[in-house]
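Peer 1: Sequence first, then the predicted structure, then my questions.
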Amino acid sequence: MPGAFINTFRLARAGFVLAQHGVRFVPKGVPVPLPLRIARAATVPIRLIAAPFRADEPPATRVATALTELGPSYVKLGQFLATRADIIGSELSADLRHLQDKADPFSMAEAREAVERALGGKLEDHFVEFGPPVAAASIAQVHKAYVMVDGVKKPVAVKILRPNIEKRFRRDLDSYYFAARMIERYYEPARRLKPVAVVDNLKHTTELEMDLRLEAAAISEMAGNIKEDEGFRVPDVDWKRTAKRVLTVEWIDGTPISHVNALKAKGFDTDALGLAVLRTFLRHAMRDGFFHADMHQGNLFVDDAGVIVAVDFGIMGRLGLAERRFLAEILHGLITRDYHRAAVIHFEAGYVPPHHKVEEFAQAMRAIGEPIHGRTAEEISMADLLGQLFAYTDVFDMQTRPELILLQKSMVIVEGVARDLDPGINVWTAAEPVAREWIDNNLSLLGRLQETGRGAAAIGDVLLRTPGLLQKAEQAILGLAEMARSGVRLDDETREKIASGSKRNRATDVALWIAALSLVAIALKLYGAL
């Protein structure tokens, strides 16, 4: 691993490029550790000698341009930091949203070599035609090619990793880790923001992105998840022509979703498309726990049937059951103004330390939620909500949850796509049915029992394997509900049922009723806690 001197030099170079573009690379109010002060100081003489300040550059695009100049790993870092207003400030976070993952293409000779090395043989053994790149990004580029299928020439998209991209990322990630550790070591308030964990997450996602077999698997998994859904699909994977550094999928002929006027000219309802984009994303995140984490306009098309088709599955997000519950209940709580419930979920999920009071956090949630209900649809923004939530992270000692970083980023991107299609879309009204459906399906009695883990699973297994036990449990629940409504009573009819029941195998009944009532007790306890 490179030493402090080499990493300081690399950071100095990055600081120089940022300084050229007028970008502050350490947020205001954050003490700068000595190695980073050296890096910043090193940019001054270099800047004075080598290059002037680019005063004519629009302020909003300076940081995006600088990171693009620094290279692919900085583009990825910028995309991550765009969601972290709590670390870099709201102004810089907004500027980073201008960052586009575009790069100059590498040569056809390098593309040919990559294909032949990955798939074996000659390029012509796999493709009857192979065209120039049609898109180039920081990690890979895409070519349009043709294959023969049952005697028919079929178009495909071939994605190829950039030469030596893994080596470049490893080198820059060393510098990121160095800077993150220095910040955590010398600036204690930043520790709760977990800068090293942010770099860990960046490292993990880029490693996944640089194995195209995993991208193929992600497409296949999502295809299975959405096979019953309407209005959204993914390309078919050509596994025969896919390897670690080469991915071949169905070529998508469709209208880019950013071409709103063209979509309208073809007779498509762009308002409905905007609603479909938003609800599709939320359904994938909450129902499946597996979502496209880079659903920007360049990765979405509308085919001739009006179906939305997503491409580029290099960045995917996963949410566990606890995170999905958190997302669904937070959305539902804000939409329905149940701020206390939304606050309780934060504590149950461990996002707010227990030494704080639920009531105080509910008050903060109310401060965020109430303005939503007093504004027009055009003014309601998930991005604004996330910014306000970040503002409270320091007050309530909230720890960064790396598993939610991609979700936060993706929600902002998807909201932007939906608003371009329908500027008047009310994202909260659109989200409510999806959140409610998840709650109804997963937080029912059986859903709550499943959340208790293996113990409840074991009880459920016993219930399913023991004839009559689940029915007895249901009867017990209904009986208790009736008692709650009417009070406890012991009339002639009840006494007769007890007497007739005494003629059966008492040992069996006692065992069944103990198990059934134990289940009822667990269910009522869970229900009362929610």
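Peer 2: Ah, there it is. Numbering: from 1, shown residues only.

Peer 1: Could you use CA atoms for every contact and neighbour count after this?
Peer 2: OK.

Peer 1: if you go through the stretch 151-300 of the chain in chain order, where are the strands?
Peer 2: With DSSP state E, counting those that start in this stretch as the criterion, the stretch 151-300 of the chain has strands at 152-161, 232-233, 246-250, 255-256, 290-292, 300-302.

Peer 1: between these, which gets nearest to Ala383?
Peer 2: With Cα to Cα as the criterion, Ala383 lies closest to strand 290-292 of the strands of the stretch 151-300 of the chain, at 17.9 Å.

Peer 1: out of the strands of the stretch 151-300 of the chain, which comes closest to Pro52?
Peer 2: Closest to Pro52 of those, according to Cα to Cα: strand 152-161, at 34.6 Å.

Peer 1: Which elements pack onto the closest one?
Peer 2: Counting by 3 or more Cα pairs under 8 Å, 6 or more residues apart in numbering; DSSP states H and E, the packing neighbours recorded for strand 152-161 are helix 108-119, strand 140-149, strand 246-250.

Peer 1: How many residues are close by Tyr392?
Peer 2: Residues within reach of Tyr392, counting by other Cα atoms under 10 Å, total 16.

Peer 1: for Ala109, that is, sorry about that
Peer 2: 8.

Peer 1: Contacts only, for it.
Peer 2: Residues counted as contacts of Ala109 (Cα atoms under 8 Å, 6 or more residues apart in numbering): none.

Peer 1: this is the other structure I want to compare:
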Amino acid sequence: MLRSPLMLWRLLRIARTLARHDALAAVEKTGVAPTLTALLRWLVPRRRDGRPGEKLARAFVALGPSFIKLGQFLATRADLIGEEMSADLSELQDRLAPFPAAAARAAIADELGAPLEELFVRFEDVPVSAASIAQVHFAITRPRDSQDPEDGAREVAVKVLRPQVEEKLERDLQLLYWLARLAERTEPRLRRFRPVAVVAEFERVAKTEMDLRLEAAAANELAENFAEDDSYRVPAVDWERTGRRVLTMARISGIRMDDRAALLAAGHDLPDVLEKAAAIFFHQVFRDGFFHGDQHPGNMFVDDDGSIVAVDFGIMGRLDRATRALLADMLLATLRRDYRRLAEVQAQAGFLPPGQPLDLYAQSLRAVCEPIFGQPLERISFARLLGQLLQLTESFQMPVQPQLVLLQKNMLMAEGVSRRLDSDLNIWLLAEPLIAQWVRAHRGPAARALHGAEEVAQTLNRLPQLARRAEDALDLLSQDRRGERQGEASSYGNGRASGAGFWLSLVALVVALAALLD
């Protein structure tokens, strides 16, 4: 049951907002509460223009920060909502009216344990941006160990969480969990989408974004990964002025990545900018397995030196070594139009369930991918291609790979920026030589031999531990046998203990050999 009349009232207000923006189509598709949705359509005046995804995006903006974040999260789950709605929600603008500067000043002083005047020489009350969970103010730091305000003062950007945003998220999560459980209980056809698990994943993502210390740590790690690379810059974190609800970083300047006219006017070489972007994407994904998860143009800039500068590190992605190797093999097979190899790679990774015909799957991949080759980039719809691939996975009963969903979203963003800057260049072809080099270094015979040698060495290091465990097991077994067989002939007991010791030693040897040969 609903926990309180307030939650019921909240649910009715949400339904009314959805109806006002004519966004009930998404609810109607689920088949949940058809009578209520029909009544709301009849009673509430509606704004009718736009596609279903655009209407839903407008409704989420009206519902506030939690639902804006929910919309951005759903935009990464085309497997759940379809490619058209996913594309529409990807355009969801994360901009809200700013909250008062007095509240920002109070939050900073409370979080950092010092009056604002002790932390900053100047703090601009008008925020430079105001998003769903936080807003950003420019400021100049005050050095604490100097009487001279200009000695060591630095220009910074200060990000502050919205007042009570955590409490509002908790309230909205309670409602979302209730609706998800209701859907799983009453609508069997929705269970395969695992609504409760989807809400849990959204909760994890949203709460990570609301701890600004985690964003600071992510920025710091990304900066370390590119410490020797001048083509990519991450603003330095001011740890002294950073906490759970406040993040202070060096102020950056530059031109938005998608502002073609401004980049040309500043004298930047657009193919050079795209080549750097391709290399940065490759290094984050393949070299480091740690990538910026929200690389839309508003978070990417080009500075005066032609370096690419990133901001906003609340959403980050990670890929383990095995997934990176798989992704490299898949990208190379796709770029080389080797669909049999592409099918084999996915089958070896366990993506293609047993019993599904490999040849037919390779043929289906060809049917989906081949039409995109040879066409001008401006005529290719990668959102449509992604939708077709998702339909293909459903046809072959393939599970969706969640670790690649965020990466797919960022690939689409990168393609969009690439098209706006130079429609004659394909950003993935620019990255192909780097991917091929990485594959040779990490997937070739020499790399496999080295990896195998490392595994053998690790197993050999574990052998003494295995031997000690076998010895302990023998001691325990000998003690048990003495207790059970006390009074029996000693020769009989020793024979049984020796037999057990033989079998335990044999098992230990088999385990060790299996680990060595695996």
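Peer 2: Thanks, I have the structure now. What you see is a predicted model, and the numbers here were worked out from it, not measured in a lab.

Peer 1: TM value for the aligned chains?
Peer 2: In this superposition the chains share a TM-score of 0.81, using TM-score structural alignment, normalised by the length of structure 2; 460 aligned residues with a Cα RMSD of 3.0 Å.

Peer 1: Tabulate the strands of the stretch 151-300 of structure 1 (JSON lines), appending mean neighbour count.
Peer 2: JSON lines is the format used below for the strands of the stretch 151-300 of structure 1 (neighbours: other Cα atoms under 10 Å):
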{"stretch": "strand 152-161", "mean neighbour count": "21"}
{"stretch": "strand 232-233", "mean neighbour count": "18"}
{"stretch": "strand 246-250", "mean neighbour count": "23"}
{"stretch": "strand 255-256", "mean neighbour count": "18"}
{"stretch": "strand 290-292", "mean neighbour count": "24"}
{"stretch": "strand 300-302", "mean neighbour count": "23"}
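
Peer 1: Just say which of the helices and strands packed on strand 152-161 of structure 1 is most tucked in.
Peer 2: With neighbours taken as mean count of other Cα atoms under 10 Å, those reach their highest mean count in strand 246-250, at a mean of 23.

Peer 1: From Thr270 of structure 1, how far out is Val307 of structure 1?
Peer 2: In this structure, Val307 of structure 1 and Thr270 of structure 1 are separated by 12 Å, where distance is defined by Cα to Cα, to the nearest Å.

Peer 1: hmm, back to that, the helices and strands packed on strand 152-161 of structure 1: which one's closest to Asp420 of structure 1?
Peer 2: For those, the distance to Asp420 of structure 1 is smallest for strand 140-149, at 25.7 Å, taking Cα to Cα.

Peer 1: Would you mind getting the angle between that closest one and helix 108-119?
Peer 2: Orientation of strand 140-149 of structure 1 against helix 108-119 (axes from the mean of the first three to the mean of the last three Cα atoms, to 10 degrees) gives an angle of 60 degrees.

Peer 1: Surely Gly78 of structure 1 is in contact with Ala66?
Peer 2: No. Counting by Cα atoms under 8 Å, Gly78 of structure 1 sits too far from Ala66 to count as a contact (10.1 Å).

Peer 1: So what touches stretch 61-79 of structure 1?
Peer 2: Counting by Cα under 8 Å, 6+ apart, the neighbours of stretch 61-79 of structure 1 from elsewhere in the structure are 14, 17-18, 21-23, 92, 95-101, 103, 138-139, 168-169, 172-173, 202.

Peer 1: so it corresponds to what in structure 2?
Peer 2: Mapped onto structure 2 with TM-score structural alignment as the criterion, stretch 61-79 of structure 1 occupies residues 54-72.

Peer 1: ok, and the closest non-adjacent residue to Ile280 of structure 2?
Peer 2: Computed as Cα to Cα, 6 or more residues apart in numbering, the closest residue to Ile280 of structure 2 that is not its neighbour in sequence is Tyr232, at 7.2 Å.

Peer 1: Surely the one you found is in contact with Leu222?
Peer 2: No. Counting by Cα under 8 Å, Tyr232 of structure 2 sits too far from Leu222 to count as a contact (9.9 Å).

Peer 1: Look at Pro433 of structure 2 and give its secondary structure.
Peer 2: On the three-state scheme (DSSP: H, G, I helix; E, B strand; the rest coil), Pro433 of structure 2 is labelled helix.

Peer 1: how far away is it from Gly64 of structure 2?
Peer 2: Distance of Pro433 of structure 2 to Gly64 of structure 2, computed by Cα to Cα: 44 Å.

Peer 1: circling back to that earlier point, the residue nearest to Ile280 of structure 2 -> structure 1?
Peer 2: The equivalent of Tyr232 of structure 2 in structure 1 is Phe232 (alignment by TM-score structural alignment).

Peer 1: list the contacts for that match?
Peer 2: Counting by Cα under 8 Å, 6+ apart, Phe232 of structure 1 touches 226, 280, 307-310.

Peer 1: Tell me how far the residue nearest to Ile280 of structure 2 lies from Val439 of structure 2.
Peer 2: Shown here: Tyr232 of structure 2 relative to Val439 of structure 2, a distance of 23 Å by Cα to Cα.

Peer 1: repeat for Gln164 of structure 2
Peer 2: In this structure, Gln164 of structure 2 and Val439 of structure 2 are separated by 48 Å, where distance is defined by Cα to Cα.

Peer 1: In JSON lines: the helices and strands packed on strand 152-161 of structure 1, plus distance to Leu385 of structure 1.
Peer 2: Formatted as JSON lines, the entries for these read as follows, by distance: least, Cα to Cα, whole Å:
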{"stretch": "helix 108-119", "distance to Leu385 of structure 1": "44"}
{"stretch": "strand 140-149", "distance to Leu385 of structure 1": "33"}
{"stretch": "strand 246-250", "distance to Leu385 of structure 1": "37"}
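
Peer 1: Please name whichever of the ones you listed is nearest to Met411 of structure 1.
Peer 2: Distances from Met411 of structure 1 to each of those were compared using Cα to Cα; the minimum, 24.2 Å, belongs to strand 140-149.

Peer 1: Quick one: work out the angle between that closest one and strand 246-250.
Peer 2: Using the same axes, to 10 degrees: strand 140-149 of structure 1 against strand 246-250 is 60 degrees.

Peer 1: which residues sit against strand 140-149 of structure 1?
Peer 2: Contacting residues not belonging to strand 140-149 of structure 1 are listed as 105, 126-136, 153-162, 251 [Cα under 8 Å, 6+ apart].

Peer 1: again, 7 Å this time
Peer 2: By Cα atoms under 7 Å, 6 or more residues apart in numbering, the list of residues contacting strand 140-149 of structure 1 from outside reads 105, 127-136, 153-162.

Peer 1: Kindly report the same for stretch 154-163 of structure 2.
Peer 2: Applying Cα under 7 Å, 6+ apart, the set of residues contacting stretch 154-163 of structure 2 from outside is 104, 133-141, 245-251.
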